[in-house]
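S.K.: Generate a structure from the sequence data that follows.
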Amino acid sequence: MSTNDTDRYEAAAHAMQTGVLAEMHREGVPAEHLDDRTSTGRKHLRVGVNSALVGQAAIASLLIAKGIFTIEEYTAALADEMEKEQRLYEDQLGVKLR
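M.R.: Sure thing, here's the model as predicted:
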């Protein structure tokens, strides 16, 4: 990653974190859940989830653009993996979730 791209990523990630916090304040999330100094603070967790989703989207977009696979193949694989995750929870909980 070039310095320019690194700077762009860091600036956008910081802005996303600020947006998460602003949204949580607007939603009235209690202050104790906004504590970003702990790994269980809601802001910390939401920023982590958002960052993971952005990374996954970047990889998929790049591979689709390079012709490695199509959006249709990606969507099918995504559905397959989510169904695996569903079955995992069904097995752990001993219930059918759908």
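
S.K.: From here on, just use CA atoms for contacts and neighbour counts.
M.R.: Noted.

S.K.: Gly28: what secondary structure?
M.R.: Under the three-state scheme (DSSP: H, G, I helix; E, B strand; the rest coil), Gly28 adopts coil.

S.K.: Could you report the neighbour count for Arg46?
M.R.: Per other C-alpha atoms under 10 Å, the neighbour tally for Arg46 reads 16.

S.K.: does it really touch Val20, like I thought?
M.R.: Yes - counting by C-alpha atoms under 8 Å, Val20 is a contact partner of Arg46 at 7.3 Å.

S.K.: Between the two, which contacts overlap?
M.R.: Shared contacts of Arg46 and Val20, defined by C-alpha atoms under 8 Å, 6 or more residues apart in numbering, are absent.

S.K.: Please generate a structure for the following sequence too, so the two can be compared:
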Amino acid sequence: MTHQDQDRYTAAMHAMQSGVAADQSGGSEDGTPKHLRVGVNSALVSVAGIGRLLIDKGVITQDEYEAAVADAMENEVRLYERRLSERLGSTVTLS
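M.R.: Predicted coordinates for the structure are as follows:
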């Protein structure tokens, strides 16, 4: 990452963090701590940026990107099902 892009990313991260703080102080009902919301937003933006770059360069198609995102989400569901099943002592199926 160039210094210019790093500076842009850092500035945007700070601005987004400020937006999260303002939203929460203004009565947002998401109830999550500021740093968790910032982390989630940062991950979403990073994934979207990488996906857009790969699509624009012709490395992958939009359909392939969307399928990979769906695959990853389904994997996350399986991880939670396994974790919850172990904790509760019975099979958990999320839908």
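
S.K.: Any idea what the TM-score comes out to?
M.R.: With the length set by TM-score structural alignment, normalised by the length of the second structure, the two chains reach a TM-score of 0.79; 88 aligned residues with a C-alpha RMSD of 2.0 Å.

S.K.: May I have the residues that are in contact with Gln86 of the first structure?
M.R.: Contacts of Gln86 of the first structure (C-alpha under 8 Å, 6+ apart): Leu97.

S.K.: what's the counterpart of it in the second structure?
M.R.: Using TM-score structural alignment, the equivalent of Gln86 of the first structure in the second structure is Val77.

S.K.: gap between that match and Thr32 of the second structure?
M.R.: According to C-alpha to C-alpha, to the nearest Å, Val77 of the second structure stands 20 Å off from Thr32 of the second structure.

S.K.: next one: Met1 of the second structure
M.R.: Met1 of the second structure is 30 Å from Thr32 of the second structure, by C-alpha to C-alpha.

S.K.: These two: which has the busier surroundings?
M.R.: Between Met1 of the second structure and Thr32, counting by other C-alpha under 10 Å, Thr32 is the more crowded of the two (11 against 7).

S.K.: Work out for me the element the more buried one sits within.
M.R.: Thr32 of the second structure belongs to no helix or strand when assigned by DSSP states H and E.

S.K.: ok, now which ones touch it?
M.R.: Thr32 of the second structure touches nothing, counting by C-alpha under 8 Å, 6+ apart.

S.K.: now the one 10 residues further on
M.R.: By C-alpha under 8 Å, 6+ apart, the contact set of Ser42 of the second structure is Met13.
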